[in-house]
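A.B. asks: Okay, predicted coordinates and the sequence, questions at the end:
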Amino acid sequence: MRSDTVRLFQTLDHRCGYFPDRLARNLVIDPLAPNLAGVYDHALSRGFRRAGGHVYRPHCRGCQACVACRVDVAAFQPTRSQRRVAARNAQVREHWRMASYHPAYFELYERYIGERHPGGGMDDPSPEDFRRFLLSPWSRTRYLELREDGQLLGVAVCDISPQGLSAVYTFFEPDLPQRSLGTLAILRQIEFCRRRGLPHLYLGYWIEDHPKMRYKSRFQPLQILRDGQWQAMHGSDGDQGIPA
């Protein structure tokens, strides 16, 4: 991205959402930039993410723990454990919806945040918090609903781009850990990319030293962005973490 094409702003330092003893800051693309949707399409390949109407990437002092990562869809091969997850949830139906606020989404989101990520800075969300975080007036956002016998089990918030599918956020039924719904959501998103001919599923940031973020290395081949170049990273299916 050329500096004469779009303006970048730097946020003030704030408490890191992953490591409470660290300070974080972000680079944010000008939210008033013309054709922000087109800028976002290009920015995905440069390690940027969307939160609400803002497109950002970490730009922290002395810390490069957050590493942008994406799944090579054409080359992806599920592991044995991932195949078991798919088989265990074969009866789960997926529905792709236009992005919107709905009380059923918020109720599930609120319980998920409260039970899976307490103390993570997103506690006690309001409906307006949900809207600010997940909705955008300009992005091509869709919700992947996971349902079983009509019951809403999970929602994956996804942005569709020529670069691929960006997994913005996923929340799911916290009382069914044995179903591995976070893993299932990623597998279904990979299948969507294959059907649409999209080359990559962007999974946000892989953080090696954070137990809840290492799970992304289980989806191989995973590519990571280092020094401005995408390169292969080899992970282990035994890595622990919480798909989120």
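C.D. replies: Received the coordinates, thanks.
A.B. asks: okay, CA-based contacts and neighbour counts for the rest of this
C.D. replies: Will do.
A.B. asks: which stretches of this protein form helices?
C.D. replies: 36-44, 80-88, 103-116, 127-134, 181-196 (DSSP state H).
A.B. asks: Any chance of the ones you listed in a markdown table with distance to Met213 as columns?
C.D. replies: Converted to a markdown table, the helices of the chain look like this (distance: least, Cα to Cα, whole Å):
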| stretch | distance to Met213 |
| --- | --- |
| helix 36-44 | 19 |
| helix 80-88 | 17 |
| helix 103-116 | 13 |
| helix 127-134 | 19 |
| helix 181-196 | 12 |
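A.B. asks: And here is the other one:
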Amino acid sequence: MTEHLPARLGLSQQFDCSYLADRQEQLLVILDPSCYTPCKFEQLLALGFRRSGDQIYRPHCPVCSACKSVRVLAKVFLPTKSQKRKLNKAKNTFCVKYSEQQRPEYFSLYSKYITERHQDGSMYPPEQSQFDSFIFCHWLPIMFIELWDQDKLVAVAVTDCMHNAVSAIYTFFDPDYEHFSVGTVMILEQLKFAKQYDKEFLYLGYQIDECTKMRYKTQFLPAQNRVAEQWLAI
């Protein structure tokens, strides 16, 4: 499977793209139940796939190839001076915790984040059922990397864990703390976690050069994009 796609695949209907307003999106979906294990999913990550809830997919748009998988080489990553400043600022204010179980505070934090930051997106208005079906997974271990301001939960980075890689699924945070560059801090914390547990890659999902809000993914180097079935250095 490292060279070929599974035999059982599905193709979604076309729908409006979440990132490029003038485009239609279509997804290739894994239908083979044997692929829904951490080991097989790690191989699929290397083929440009990703998960949403329990489902594994990758973009398969008929006239667009803007989405490019991106992964950071976690073992050799070194933060820039700017990233170090953000980490140090956060270190003086916050405490980082790891949890393998969700907490009741997660949905209220997610709800505030979506309501204040993403009212124009497909996840607004936030709903508990939508949150659960998007974030959680029954066949894969998940690590929740948390940022705390004393007894207040500030941010959560939902992180999938495999043998040789981790995958950043979604980060949500309290918009009141945006001046701490929380989104950047949480990726740096995921990289620290990956390095601590000897993981080779942190997968960051899809980079879309034409979408301004997705360009942050190229700020963590060294990294690679998957282009024309090859992983190439950014």
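C.D. replies: Structure received. This is a predicted model, so every value here is computed, not measured.
A.B. asks: and the helices of the first structure as TSV, adding mean neighbour count and distance to Thr5 of the first structure?
C.D. replies: As requested, these are exported to TSV (neighbours: other Cα atoms under 10 Å; distance: least, Cα to Cα, whole Å):
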stretch	mean neighbour count	distance to Thr5 of the first structure
helix 36-44	19	9
helix 80-88	15	42
helix 103-116	17	37
helix 127-134	15	26
helix 181-196	19	29
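A.B. asks: Which of those helices sits closest to Tyr56 of the first structure?
C.D. replies: Checking the helices of the first structure against Tyr56 of the first structure by Cα to Cα gives helix 36-44 as the closest, at 8.9 Å.
A.B. asks: From the rest of the structure, what touches the longest strand seen in the first structure?
C.D. replies: In the first structure, taking DSSP state E as the definition, the longest strand is strand 151-161. Residues from elsewhere that reach strand 151-161 of the first structure (Cα atoms under 8 Å, 6 or more residues apart in numbering): 41, 99, 105, 108, 134, 139-147, 165-173, 181, 185.
A.B. asks: ok, now how distant is Val157 of the first structure from Thr5 of the first structure?
C.D. replies: Val157 of the first structure sits 28 Å away from Thr5 of the first structure, going by Cα to Cα, to the nearest Å.
A.B. asks: all strands for the first structure, in order.
C.D. replies: Counting by DSSP E, the strands of the first structure are 8-10, 14-15, 23-24, 26-29, 49-51, 54-58, 67-72, 93-98, 141-148, 151-161, 164-172, 200-206, 222-226, 229-233.
A.B. asks: and those strands as a markdown table, adding distance to Ile113 of the first structure?
C.D. replies: A markdown table is the format used below for the strands of the first structure (distance: least, Cα to Cα, whole Å):
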| stretch | distance to Ile113 of the first structure |
| --- | --- |
| strand 8-10 | 28 |
| strand 14-15 | 19 |
| strand 23-24 | 21 |
| strand 26-29 | 23 |
| strand 49-51 | 16 |
| strand 54-58 | 21 |
| strand 67-72 | 23 |
| strand 93-98 | 22 |
| strand 141-148 | 17 |
| strand 151-161 | 13 |
| strand 164-172 | 8 |
| strand 200-206 | 18 |
| strand 222-226 | 27 |
| strand 229-233 | 29 |
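A.B. asks: Now render the ones you listed as TSV, adding mean neighbour count.
C.D. replies: Listed next are these as TSV, based on neighbours: other Cα atoms under 10 Å:
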stretch	mean neighbour count
strand 8-10	14
strand 14-15	13
strand 23-24	18
strand 26-29	20
strand 49-51	21
strand 54-58	22
strand 67-72	24
strand 93-98	13
strand 141-148	20
strand 151-161	21
strand 164-172	23
strand 200-206	23
strand 222-226	20
strand 229-233	14
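A.B. asks: rewinding a little: quick one: the longest strand of the first structure to the second structure mean distance?
C.D. replies: Average distance, strand 151-161 of the first structure versus aligned residues of the second structure after superposition (mean Cα distance after the TM-score superposition for the first structure): 0.5 Å.
A.B. asks: The second structure: matching residues for that strand?
C.D. replies: Strand 151-161 of the first structure corresponds to residues 152-162 of the second structure when matched by TM-score structural alignment.
A.B. asks: Pull the distance from the matching stretch to the chain's centre.
C.D. replies: Relative to its parent chain, stretch 152-162 of the second structure has a centroid offset of 10 Å by Cα atoms, centre = their mean, to the nearest Å.
A.B. asks: Good, we can wrap up now.
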